[in-house]
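**Q** prediction below, plus the sequence it came from.
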Amino acid sequence: MDNEKNVKKDGPGMLYLCATPIGNLEDITYRVLRVLSEADLIAAEDTRNSIKLLNHFEIKTPMTSYHEFNKYDKAKVLVDKILGGMDVAVITDAGTPGISDPGEELVKQCRAAGIRVTSLPGPAACITALTMSGRETRRFAFEAFLPADKNERKEVLAELACETRTMIIYEAPHRLTKTLAELQDTLGGDRLITICKELTKRYENSMEFTLESACEYYENNEPRGEYVLVIAGKSREQLKAEARKQWENMSVAEHVQMYMSQGMDKKEAMKAAAKDRGVSKRDIYQELEGKA
């Protein structure tokens, strides 16, 4: 494996995170195929699903299950096997292991045990959707699936309300309308969103909406397939405008006095108030002197 296999002869094996197609089998890489063929063991999220992939490419490597419900105990077993000299390849149902799946726990345990870990690049639904969305790509926040717990979900949504980066969320069809409604309530109906579904598959589709129009659309069109939501972040200009608006109910004199009561001298207090209101210090001075 690019001389990686030699590690096994002198000590522990390695953990290989192998990205598999999210729909189109042609997206698998030559390197992933080779590593899956040469590894001693493949840890698969769902062996029933993965056997179809392995059979398609005539890969005979033994498999074992590694999923959400056994990820802690099974990771310990896999770590012991790797320490004993085995090379283990991890595959998820689709995409890159460690992204919104139990591979994350195995990586943590391997690194804690001093095992070498490498990731073989390949498909990832979040990146695929982001790059085709038309939203800004320089900065983004990946949220995967929103939490099922109501309180945690509420907290995460509240955090997203002021997020300036593009946001990426995964969603299943039966929960899509509810999630869109929650996002509309939190982010506002005019927030732009690109909704991608069935990425790389025959019925791949992506549509741009406002959150309000997205809610209306899916009320009349039953969601089908797996979805990735790519949502525009809040603009910095809007954040500044909202910050300034909170001072509208306070007079300039009261605003300056507030800072002075905190220990600032008048000059510093005027400067701080000017910054809060998005105006110049001269404007604050003129207001206080009654010259505005």
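**A** Cool, the structure landed.

**Q** going by C-alpha atoms from here, please, whenever you check contacts or count neighbours.
**A** Will do.

**Q** report the central residue of this structure.
**A** Centroid-nearest residue in the chain, with C-alpha atoms, centre = their mean: residue 142, separated by 1.6 Å.

**Q** and it, what does it touch?
**A** If a contact means C-alpha atoms under 8 Å, 6 or more residues apart in numbering, then residue 142 has 126, 167, 168, 169 as its contacts.

**Q** so it, which state does it fall into?
**A** Following DSSP: H, G, I helix; E, B strand; the rest coil, we place residue 142 in the strand state.

**Q** about what we covered before: which of the contacts of residue 142 fall in strands?
**A** Using DSSP state E, 167, 168, 169 are the members of the contacts of residue 142 that sit in strands.

**Q** now render those as a markdown table, adding distance to residue 12.
**A** Shown next, in a markdown table, are those (distance: C-alpha to C-alpha, whole Å):
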| residue | distance to residue 12 |
| --- | --- |
| 167 | 39 |
| 168 | 37 |
| 169 | 37 |
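
**Q** turn those residues into CSV, including neighbour count and distance to residue 152.
**A** CSV is the format used below for the ones in strands among the contacts of residue 142 (neighbours: other C-alpha atoms under 10 Å; distance: C-alpha to C-alpha, whole Å):
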residue, neighbour count, distance to residue 152
167, 24, 17
168, 24, 18
169, 18, 15
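
**Q** and here's the other structure:
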Amino acid sequence: MNNSEKQKGLIYIIPSPIGGTPPLEVLPISIKKVIDQLNHFIVENEKIGRRFIKKITPNKNQEELIISTLNKFTSKEDLSSYLEPCLSGVSIGILSDSGCPGIADPGAEIISLAHKFGVKVKPLIGPSSIILAMMSSGMNGQNFSFNGYLPIDDKNRTKAILKYQRISLKENQTQIFIETPYRSDKLFIEMLKVLDANTLLCIACDLSLNTEFIKTLPIAIWKKKKIILNKRPCIFIIQGAF
């Protein structure tokens, strides 16, 4: 890339809804104003990205949009080329399929490159299921750790759950996990089996939707309840307790 001294464009980090809620019910009007100004976008999935843009700005000409995809198949060479408009003075918006780019979603790589090449990064306000769940859990919000996905292998997953419980007890640190929706019930059942009776578990499902469910209880109480998550997107949060 030719990093010239001319005025660079910005890279806007644009959140999107975390459920099927209409975008303008959960996103500030400032996001619409930004999208109105942009024609270059980096998205996780082009079809989903275009649909989101159309919902926010229905009169925007889709044929004028220049869309680049950012996912696990994106090469380092492609990543570098994605910033070319910014280096030429043209601003770009980055979108993930749901929530905030760069937080448990693609985006960090291109944002890191933006810093490297002196491109100003402008994050916009919007929903994050991780933060919403943490806010609603009643657990320690001064010291918490987001651990992403737990291992798929049963043995390694059990080890990870117990390790994070130990850390939580030792450091008074809240531990946050996510799981693929179709494995949510399996993870919940395993947590009931291996976590201590006093450990607090928060389950936050379908955040921002009409079917939203958020509850924090000790494992001993969870064991008495019949809960089926049924492939719903969930955030799991634990806090060790003596």
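**A** Nice, thanks for sending it over. Everything quoted here is computed from the prediction, not taken from an experiment.

**Q** once they're superposed, what TM-score comes out?
**A** Put the two chains on top of each other and the TM-score (TM-score structural alignment, normalised by the length of the second structure) is 0.80; 227 aligned residues with a C-alpha RMSD of 2.7 Å.

**Q** if we only consider the contacts of residue 142 of the first structure, which is nearest to residue 273 of the first structure?
**A** Of all the contacts of residue 142 of the first structure, residue 167 has the smallest distance to residue 273 of the first structure: 32.5 Å, by C-alpha to C-alpha.

**Q** separation between the corresponding residue of the second structure for that closest one and residue 106 of the second structure?
**A** The equivalent of residue 167 of the first structure in the second structure is residue 175 (alignment by TM-score structural alignment). Residue 175 of the second structure sits 22 Å away from residue 106 of the second structure, going by C-alpha to C-alpha, to the nearest Å.

**Q** now the strands for the first structure?
**A** 14-18, 41-44, 63-65, 88-91, 116-120, 140-145, 166-171, 192-197, 205-210, 227-231.

**Q** so where in the second structure does the fourth one end up aligned?
**A** Using TM-score structural alignment, strand 88-91 of the first structure corresponds to residues 92-95 of the second structure.

**Q** contacts for the matching stretch next, please.
**A** With C-alpha under 8 Å, 6+ apart as the criterion, stretch 92-95 of the second structure contacts 9-16, 35, 38-44, 49, 85-86, 101, 107.

**Q** buried subset of those?
**A** Listed as buried from the contacts of stretch 92-95 of the second structure are 9-16, 35, 38-44, 49, 85-86, 101, 107; burial here means 16 or more other C-alpha atoms under 10 Å.

**Q** can you give me the helices in the second structure?
**A** Counting by DSSP state H, the second structure has these helices, from start to end: 23-26, 29-37, 46-56, 76-82, 84-87, 108-116, 129-137, 154-171, 184-194, 219-222.

**Q** can I get the ones you listed in CSV with distance to residue 4 of the second structure?
**A** Listed next are those as CSV, based on distance: least, C-alpha to C-alpha, whole Å:
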stretch, distance to residue 4 of the second structure
helix 23-26, 37
helix 29-37, 23
helix 46-56, 30
helix 76-82, 15
helix 84-87, 7
helix 108-116, 13
helix 129-137, 38
helix 154-171, 47
helix 184-194, 49
helix 219-222, 58
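
**Q** tell me which of these sits nearest to residue 229 of the second structure.
**A** Proximity to residue 229 of the second structure (C-alpha to C-alpha) singles out helix 184-194 among these, at 5.7 Å.

**Q** average separation of the closest one from the aligned part of the first structure, please.
**A** In this overlay with the first structure, the average offset of helix 184-194 of the second structure from its partner residues is 3.4 Å by mean C-alpha distance after the TM-score superposition for the first structure.
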